[in-house]
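>>> take this sequence and fold it.
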Amino acid sequence: MARLFVRLTPGAAQDRLDGWDSDPDGRPVLKVRVGARPIEGKANEALVRLVAGALGLPRSAVSLAQGDRSRTKRLEIAGLDDDDVRARLTAL
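Model prediction:
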């Protein structure tokens, strides 16, 4: 199971992956924008759908493990390892 750290920006004009950055600890973080607002978990759901689609996986393979109310989130991705996830997302 892979772990993916994400910096989410809700309320964007469109859903998109904005590339890689680093958090203050030096850990790679994927920057993501979604159009959904952070109301009743809608932005989190949009994030999970977007990442699953980008990875070519069913929505059920991606879950929010940490950061429900934070802009920095940790996703767990079943069926891939960390290197596979990074390679697939970098190829986009």
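>>> okay, CA-based contacts and neighbour counts for the rest of this
Will do.
>>> for burial, what's the neighbour tally of the residue nearest to V34 when sequence neighbours are not counted?
Of all residues not flanking V34 in the chain, D15 sits nearest, at 4.1 Å (Cα to Cα, 6 or more residues apart in numbering). D15: 17 surrounding residues under other Cα atoms under 10 Å.
>>> same deal with the one 5 residues further on?
Burial of W20 is recorded as 15 neighbouring residues (other Cα under 10 Å).
>>> and the strand or helix carrying it, which residues are buried?
For W20, the enclosing helix or strand under DSSP states H and E is strand 16-22. Using 16 or more other Cα atoms under 10 Å as the test for burial, strand 16-22 gives R16, L17.
>>> what's the answer for stretch 61-77, then?
V62, S63, L64, T72, K73, R74, L75, E76, I77.
>>> now the residues you listed as JSON lines including secondary structure and distance to T9?
JSON lines is the format used below for the buried residues of stretch 61-77 (DSSP: H, G, I helix; E, B strand; the rest coil; distance: Cα to Cα, whole Å):
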{"residue": "V62", "secondary structure": "strand", "distance to T9": "18"}
{"residue": "S63", "secondary structure": "strand", "distance to T9": "18"}
{"residue": "L64", "secondary structure": "strand", "distance to T9": "15"}
{"residue": "T72", "secondary structure": "strand", "distance to T9": "9"}
{"residue": "K73", "secondary structure": "strand", "distance to T9": "11"}
{"residue": "R74", "secondary structure": "strand", "distance to T9": "14"}
{"residue": "L75", "secondary structure": "strand", "distance to T9": "15"}
{"residue": "E76", "secondary structure": "strand", "distance to T9": "19"}
{"residue": "I77", "secondary structure": "strand", "distance to T9": "20"}
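>>> could you also give me the structure for this next sequence, so I can compare it with the first?
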Amino acid sequence: MADTPLAHLAQSGTQIAVRVTPRASRNRITQDEGQIRVYVTTVPEDGKANAAVQKLLAKALGVPKSRLTLIRGQTARDKTFVID
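A predicted model of the protein is given here:
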């Protein structure tokens, strides 16, 4: 778990704020000046992009995606997830 890029955030109750860019050329996560940016290739319709962000973020954190819950930003680019 320690070798994942964001593993230091993977504690229960931690809120993670991200900025999402849908329709990107490839899936990736960057961290600039403390802000986490998530790029997904999925289109933002019917929650598909949110699911892709959740999956990518869970992998980067080293936790199962079922432990990540979207608590803010369902339809916005700025989202907040909490680790259960």
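>>> structure 2: which residue goes with the residue nearest to V34 of structure 1?
D15 of structure 1 maps onto N27 in structure 2 when the alignment is built from TM-score structural alignment.
>>> can you verify my assumption that that match contacts V40?
Yes: N27 of structure 2 is in contact with V40 according to Cα atoms under 8 Å; the separation is 4.5 Å.
>>> sec struct for the counterpart of T75 of structure 2 in structure 1, please.
For T75 of structure 2, the aligned position in structure 1 is occupied by R69, per TM-score structural alignment. Put simply, R69 of structure 1 is coil when judged by DSSP: H, G, I helix; E, B strand; the rest coil.
>>> next up, the contacts around R69 of structure 1.
Going by Cα atoms under 8 Å, 6 or more residues apart in numbering, R69 of structure 1 touches no other residue.
>>> now do the strands in structure 2.
Secondary structure of structure 2 by DSSP state E: the strands cover 15-21, 28-32, 35-39, 68-72, 78-83.
>>> what does the third one correspond to over in structure 1?
Looking back up the chat, that one is strand 35-39 of structure 2. Using TM-score structural alignment, strand 35-39 of structure 2 corresponds to residues 29-33 of structure 1.
>>> mean distance, that stretch to its aligned residues in structure 2?
Superposing on structure 2 and averaging over aligned pairs (mean Cα distance after the TM-score superposition for structure 1), stretch 29-33 of structure 1 comes out at 1.1 Å.
>>> what does E45 of structure 1 align to in structure 2?
The equivalent of E45 of structure 1 in structure 2 is A51 (alignment by TM-score structural alignment).
>>> which ones are touching the most centrally placed residue in structure 2?
Nearest residue to the geometric centre of structure 2 (Cα atoms, centre = their mean): L57, 3.7 Å. If you count contacts by Cα under 8 Å, 6+ apart, L57 of structure 2 has them with I29, V38, K65.
>>> quick one on the thing from earlier: how distant is the match of strand 35-39 of structure 2 from the center of its chain?
Put simply, stretch 29-33 of structure 1 sits 6 Å off its chain's centre (Cα atoms, centre = their mean, to the nearest Å).
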